[in-house]
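1. Could you look at this predicted model? Sequence included:
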Amino acid sequence: MSTGRPVALVTGASRGIGEAVAVRLAAAGHDLTISARGADALASLASRLRDEYGSQVAVCVTDMSAEDDVRRLAATHREAHGRLDVLVLNAGMGAIGRFADYPVRRFDKMFAINVRSAYVLGQELLPLLREAGAATERGGKIIAVASMTGLAGEPLNSAYGATKAALISWCAAVTTEESLGGVVATAVCPGYVATAMTEGLADSVPLDTMIPVDDVAEAVASLTRLSRRTVVPTFVLARPGRHTWRA
């Protein structure tokens, strides 16, 4: 159960942005629950967070497309910590393709992972976030890693962008309902980030113009340091270049 330290749950924590966020939050004094599909990577990260930062870490291997798994993740977190200050919704699926022939089945799975899982997990853990909102200066934080494609249309991103736009809208609506009680939600919206998900874009988007993973992790971590009286609906991170509003 809770040690009195702030507690965070980070989804998609086995690599990339989620791993970097988990490390930063542990370094800042958080206990954590981390989830992803890869058991070995999660176990390795948990060991590192315990050894280097003294964090209490719960691990839950989770398929975010499966509702039962998402609810089990919430139950695992409640049992392990009994408290939640920061919910980082980082798990996501990305797959590009032309709208004209994009497989609807793939879109359905992407929506389940990128949006529906956030909705379900947020509902499950809202009581704990409300407790943090009422009892702590920083309140309860929901931070969803969305995308610039949810704000500005991009070729080949009709499906992915639509899911991220839904996530952005959900964060805004949750904030309107919950912020007076100290729970605020922010959608962090970067352009292309240099992760495994974007490796296939190297021919069209040079790697040295992509946003570093650590910059996104710092953006997420910075939001956790704000008081509950400050609302940041969206946090946009753009890449350098002539056109700001592009992924």
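-> Structure's in. What do you need?
2. hey, let's count contacts and neighbours off CA atoms from now on
-> Fine.
3. Contacts for stretch 124-133, please.
-> Where contact means C-alpha atoms under 8 Å, 6 or more residues apart in numbering, the residues beyond stretch 124-133 that reach it are 71, 74, 82-86, 138-141, 181-183, 228.
4. elements contacting the helix or strand where Arg106 lies?
-> If you go by DSSP states H and E, Arg106 is part of helix 104-111. Using 3 or more C-alpha pairs under 8 Å, 6 or more residues apart in numbering; DSSP states H and E as the contact test, the elements touching helix 104-111 are helix 158-178.
5. can you pull the buried residues of the helix it packs on?
-> For helix 158-178, the neighbour count (16 or more other C-alpha atoms under 10 Å) marks 158-172, 174-175, 178 as buried.
6. what do you get for stretch 150-160?
-> With burial defined by 16+ other C-alpha under 10 Å, the residues of stretch 150-160 counted as buried are 150-151, 153, 157-160.
7. cool, stretch 223-235 as well?
-> Neighbour counts over stretch 223-235 (16+ other C-alpha under 10 Å) mark 223-224, 227-228, 231, 233-235 as buried.
8. what do you get for stretch 47-61?
-> Here stretch 47-61 shows 48-49, 53, 55-61 as buried, counting by 16+ other C-alpha under 10 Å.
9. Out of these, which sit inside strands?
-> 57-61 (DSSP state E).
10. and which of these is nearest to Asp215?
-> Val57 (23.7 Å; C-alpha to C-alpha).
11. picking up where we left off before, right, and the pair among the buried residues of stretch 150-160 with maximum separation?
-> Longest distance between any two of these is 13.1 Å, between Leu151 and Ala159; criterion C-alpha to C-alpha.
12. Take this one as well and set it beside the first:
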Amino acid sequence: MTVHRSALVTGGSRGIGAEIARRLAGEGYHLTLAARTLDTLAETARLLREEFGVEANPVAARMNDLDQVRDLVQAHADRFGGLNALVLSAGTGTAGRVADMQAKTYERMLDVNFRAPITLVQAALPLLRKSAAEDPARGAKIIALASITGVAGEAGLAAYGATKAALISLCETVSLEESGNGVSATAISPGYVDTDMTAWKHDELDPSAMLRTGDIAEMALAVTRLSRNAVIPNIVLTRAGDRMWRARATAIETPGTGYAACVSR
């Protein structure tokens, strides 16, 4: 009987998450894909099923609703029974000065970028440990999409960068606590990646100068192929140029508010 690996990918309907899901499907992983909008998610799942012949189960879930987050893990458990890779790709960001940022702005980033990931990890650990025991060569992997702003601070991105720094720290600590059980966690911390979420930067940063979604997906796929003995806390991907540790973010202020929507992936 063939045993298929499975993965749960948040933010899986488009951009980096969709590309990671595609690479995993190419490796034969069955998938649970999560995002806010079911229509887009269902279409991504359909394409993966048709191209690779894997199961791809779309589950709509809002990352700022922790009950939905827990239900997402249960839906994966009900469908696949185990979990070889948990990919935390969903994220949100807003640029703005610390002095001016409203509480509701950074609270949403905390919800989506940190509370949801730690809740997912907590809910998924029993499944990850089970799959790690069944695959003692590779173990099970957690891969979290952080940001280079979580490694080096960037003016205008304090709250966003802080949530990503927390995510990086979470991955390292999970590995310290769980790698003995075969479960390790890796953060991937890129600079700007050319997706529709970074289209607002095109006036000052040409898309050709940005990282590609495939660059990030390649790193994620490499992590899933490592033995259980190899633990990588964080992978930083910077764009070519003379500001290696900076995302080169410039907040575009909304008049009268002092902050503006942005993302750094």
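-> Arrived safely. The model shown is predicted, which means the values in this text are computed figures rather than measured ones.
13. returning to what we had before: the buried residues of stretch 223-235 of the first structure in strands, which ones?
-> 234-235.
14. Columns distance to Gly18 of the first structure on top of the buried residues of stretch 223-235 of the first structure, output as a markdown table?
-> Listed next are those as a markdown table, based on distance: C-alpha to C-alpha, whole Å:
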| residue | distance to Gly18 of the first structure |
| --- | --- |
| Leu223 | 15 |
| Thr224 | 15 |
| Ser227 | 23 |
| Arg228 | 23 |
| Val231 | 22 |
| Pro233 | 20 |
| Thr234 | 18 |
| Phe235 | 17 |
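15. What is the nearest of the buried residues of stretch 223-235 of the first structure to Ala112 of the first structure?
-> Thr234 (21.7 Å).
16. hey, where'd the strands end up in the second structure?
-> So, for the second structure - with DSSP E - the strands run 6-10, 30-35, 56-60, 85-88, 94-96, 140-145, 183-190, 234-237, 259-261.
17. neighbours around the closest residue to Glu67 of the first structure other than its chain neighbours, how many?
-> Nearest non-adjacent residue to Glu67 of the first structure, counting by C-alpha to C-alpha, 6 or more residues apart in numbering: Ser117, 7.0 Å away. Number of residues near Ser117 of the first structure (other C-alpha atoms under 10 Å) recorded here: 23.
18. Please apply the same query to Ser222 of the first structure.
-> The number of residues packed near Ser222 of the first structure is 12, by other C-alpha under 10 Å.
19. ditto for Asp206 of the second structure
-> Neighbour count of Asp206 of the second structure, defined by other C-alpha under 10 Å: 11.
20. about what we covered before: I'd guessed the residue nearest to Glu67 of the first structure sits against Val70; true?
-> Yes - with contact defined as C-alpha atoms under 8 Å, Ser117 of the first structure reaches Val70; the gap is 6.5 Å.
21. Just name the closest of the ones in strands among the buried residues of stretch 47-61 of the first structure to Ala194 of the first structure, please.
-> Here the nearest of those to Ala194 of the first structure, counting by C-alpha to C-alpha, is Val61; it sits at 24.4 Å.
22. Return the residue of the second structure aligned against that closest one.
-> Mapped onto the second structure by TM-score structural alignment, Val61 of the first structure lines up with Ala60.
23. From Met63 of the second structure, how far off is the residue positioned nearest the centre of the second structure?
-> What sits nearest the mean C-alpha location of the second structure, by C-alpha atoms, centre = their mean, is Ser89, with 1.9 Å. Applying C-alpha to C-alpha, to the nearest Å, the value for Ser89 of the second structure to Met63 of the second structure is 11 Å.
24. Now for the closest residue to Leu237 of the second structure other than its chain neighbours: which residues touch it?
-> Nearest non-adjacent residue to Leu237 of the second structure, counting by C-alpha to C-alpha, 6+ apart: Pro190, 4.5 Å away. Residues counted as contacts of Pro190 of the second structure (C-alpha under 8 Å, 6+ apart) are 146-148, 211, 216, 236-238, 265.
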